[in-house]
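**Student:** structure, please.
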Amino acid sequence: MEWRDHGILLSVRRHGESAAIIDVFTENHGRHAGVVRGGAGRRMAPILQPGAQLDLAWRARLEDHIGSYHAEPLRSRAAAALSGRVALAGLNAVTALLAFCLPEREPHPELYTRSEQLLDLLENETLWPLAYLRWEMALLEEMGFGLDLSACAVTGKQTDLAFVSPKTGRAVSREGAGDWASRLLPLPPVMRGQGAAEDSEIVEALRTTGYFLQAHLAPAMGDKPLPEARGRLADLLSRRL
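**Tutor:** A predicted model of the protein is given here:
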C-alpha cells in the first residue's frame, strides 16, 4: 500500500534512537500517522516542526499498519510562529484542536484548505484573530456541531439576533429571549459576518464557540479535556484588549 499527498504536521514524537512518529493532517487522507526514519536526526528535526507543510509519500505492507513516511518540506511556518506571542499561541491552538477532534484516516478536504489558509496568515496580527474565529466556527460545523445563526429559534425572525442557545446552537433574538436572556450565550455581530469585527467582539465570540467546543465537542471525543492550547490563545487575545 502506498500513496502520496501533502499535509500539515500536527505533532511529532521520538521513536527509538533516531526515528520519529508524525501525525499529519493530509488533504486527501485525513489525519494520518506514520514513522519517519531519521526523523529525530539533525537533518530532519528542524523540518518536522508543528505547522510545517510537507510533501508526503506513505508506504505500508497493509492498509491498517502505521506505515512509514518519506517527508519533504514544502513550507516551514517556524519563523511565522516565532513572530509574536499570538502567532505561536495560534499555531499551537490550531494543531492541537485538529489532533484532538479529527478521526484518523477520514478525509476533510474543505477543513484542510481552511486550515492551510489560516496558518498562512499567522504573521498578520490584524487579520488573524478574525480568521481564527471563522476557522473555529467551521471546525464546529465540520464536526457536526455547527451553529445556526440565520434566524431566531423562537420567533423565526432574522433581525435583532443577540444570543445563542447553549443547547441547540441556534440564534435567539432579544424578543425571543425574554426572561431567559441571562441563560443564553452572546451572539456578537461578527459571528454573522456583520459589523467592524472589533477585537472585543472577537473575544466575546470565542467565549461562545469555546462553550460549544467544551460542552458539545469534547464529550463526543470520549470526554477528553479540550487542549489547553486553545484556552491559552483565548486568554492571550483577551489580555490584548
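**Student:** hey, let's count contacts and neighbours off CA atoms from now on
**Tutor:** OK.
**Student:** which residues make contact with stretch 201-210 from outside it?
**Tutor:** Applying Cα atoms under 8 Å, 6 or more residues apart in numbering, the contact partners of stretch 201-210 are 129-130, 133, 136-137, 185-191, 234, 237-238.
**Student:** I have a second one here; can you model it like the first so I can compare?
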Amino acid sequence: MEWRDEGIVLAARPHGETSVILELFTREHGRHLGIVHGGTSRRKAPMLQPGNQLDAAWRARLESHMGGWSVELKRSRAAAVLSDALRLSALTSVCALCSFVLPERETMGAFQARTETLCDAIVDGEGWLTDYVGWEVELLAIAGFRLDLSACAVSGGANDLAFVSPRTGRAVSRSGAGDWAARLLPLPEMLVGGAPSIAGVVAALELTGFFLKQKVAPSFGDRPVPPARERLLAALRAEV
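**Tutor:** From the prediction side, this is the model:
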C-alpha cells in the first residue's frame, strides 16, 4: 500500500528511541497516522511541529497497518507564529481539536481545506479570529452536535434571539425564554450577524466550549477537551 498526499501536522509523539508517530490531517485521506523513522533528529523534528504543512508519502504492507511516512516541509507555520503567544495558541488549538474530534482515515476534503485556510489566516494575522469561531462551530457539527441558531426553538421566529438551549443547542428568543431564561446560555451576537470583537469571540468560544465539554467529550469516553484549547481561551480573555 502506498500513496502521496499533503496535510497539516496535528501531533508527533515519541516512538522508541529515535522515531515518532506522526499524525497528519491530509487532503485526500483524512486524519492519518504513521511512523517517521528518525523523527527526533535535528533535521526532521522542526518539520514535525503542529500546524506545519507537509508533503507526505505513506507506505505499509497492508492498509490496516500503521505504516510509515516520508515527509517534506511545504510551509513552516509553527515557526512563523512562535513569537506571538495568541496566534501560537490558536494554531495549536486547531491541531489539538482536530486530533481530539476527527475520525481516523475518513476523507473530509471541504473541512480539511477550511482548516488549511484557517491555519494560513492565523499565520498571516488577518481576520483569523472570526474564522476560528466559525471553524469551531463546524467542528461541533462534525462531532455530531450541530448548533441551530437560525430560529427560536419555542416560537419558530427569527427575531430577538438571545439564548441557546444547553440541551439541544437551539436558539431561543427573549419572549420564548420566559421564566426559563436563567437556565439558558447567552447567545453571542457575533454568531447571529453581530460585529466581531475580542469580547464577542470570547463569548462565542465560551458557548462552543460548553458543548465541547458537555456533549462532545462524553461521546469520546469523557476524555477532557485538549488543554491547548483552554490556553487559547485564557489568552483571549487576557486581551479583553
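**Student:** let me know the closest of the contacts of stretch 201-210 of the first structure to residue 12 of the first structure.
**Tutor:** For the contacts of stretch 201-210 of the first structure, the minimum distance to residue 12 of the first structure (Cα to Cα) is 23.1 Å, reached by residue 136.
**Student:** and that closest one, what helix or strand is that in?
**Tutor:** helix 128-142 (DSSP states H and E).
**Student:** go on, residue 171 of the first structure?
**Tutor:** strand 171-173.
**Student:** give me the buried positions along the helix or strand containing residue 204 of the second structure.
**Tutor:** Assigned by DSSP H and E, residue 204 of the second structure belongs to helix 198-211. Within helix 198-211 of the second structure, the residues that count as buried by 16 or more other Cα atoms under 10 Å are 200-209, 211.
**Student:** what is the nearest of those to residue 145 of the second structure?
**Tutor:** Using Cα to Cα, those come closest to residue 145 of the second structure at residue 211, 7.9 Å.
**Student:** mind checking how far that closest one is from residue 124 of the second structure?
**Tutor:** 29 Å (Cα to Cα, to the nearest Å).
**Student:** what residue is smack in the middle of the first structure?
**Tutor:** residue 94 (3.9 Å; Cα atoms, centre = their mean).
**Student:** so the residue of the second structure positioned farthest from its centre: helix, strand or coil?
**Tutor:** In terms of distance from the mean C-alpha position of the second structure, residue 179 ranks first, at 35.2 Å (Cα atoms, centre = their mean). Put simply, residue 179 of the second structure is helix when judged by DSSP: H, G, I helix; E, B strand; the rest coil.
**Student:** try residue 168 of the first structure
**Tutor:** Going by three-state DSSP: residue 168 of the first structure is coil.
**Student:** buried sites along the top strand by length along the first structure?
**Tutor:** The longest strand of the first structure (DSSP state E) is strand 2-15. Neighbour-count burial for strand 2-15 of the first structure, counted by 16+ other Cα under 10 Å, picks out 6-12, 14-15.
**Student:** now tabulate those in JSON lines and tack on distance to residue 223 of the first structure.
**Tutor:** Below are the buried residues of strand 2-15 of the first structure laid out as JSON lines (distance: Cα to Cα, whole Å):
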{"residue": "6", "distance to residue 223 of the first structure": "31"}
{"residue": "7", "distance to residue 223 of the first structure": "27"}
{"residue": "8", "distance to residue 223 of the first structure": "26"}
{"residue": "9", "distance to residue 223 of the first structure": "25"}
{"residue": "10", "distance to residue 223 of the first structure": "21"}
{"residue": "11", "distance to residue 223 of the first structure": "21"}
{"residue": "12", "distance to residue 223 of the first structure": "24"}
{"residue": "14", "distance to residue 223 of the first structure": "27"}
{"residue": "15", "distance to residue 223 of the first structure": "28"}
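**Student:** done for today, thanks.
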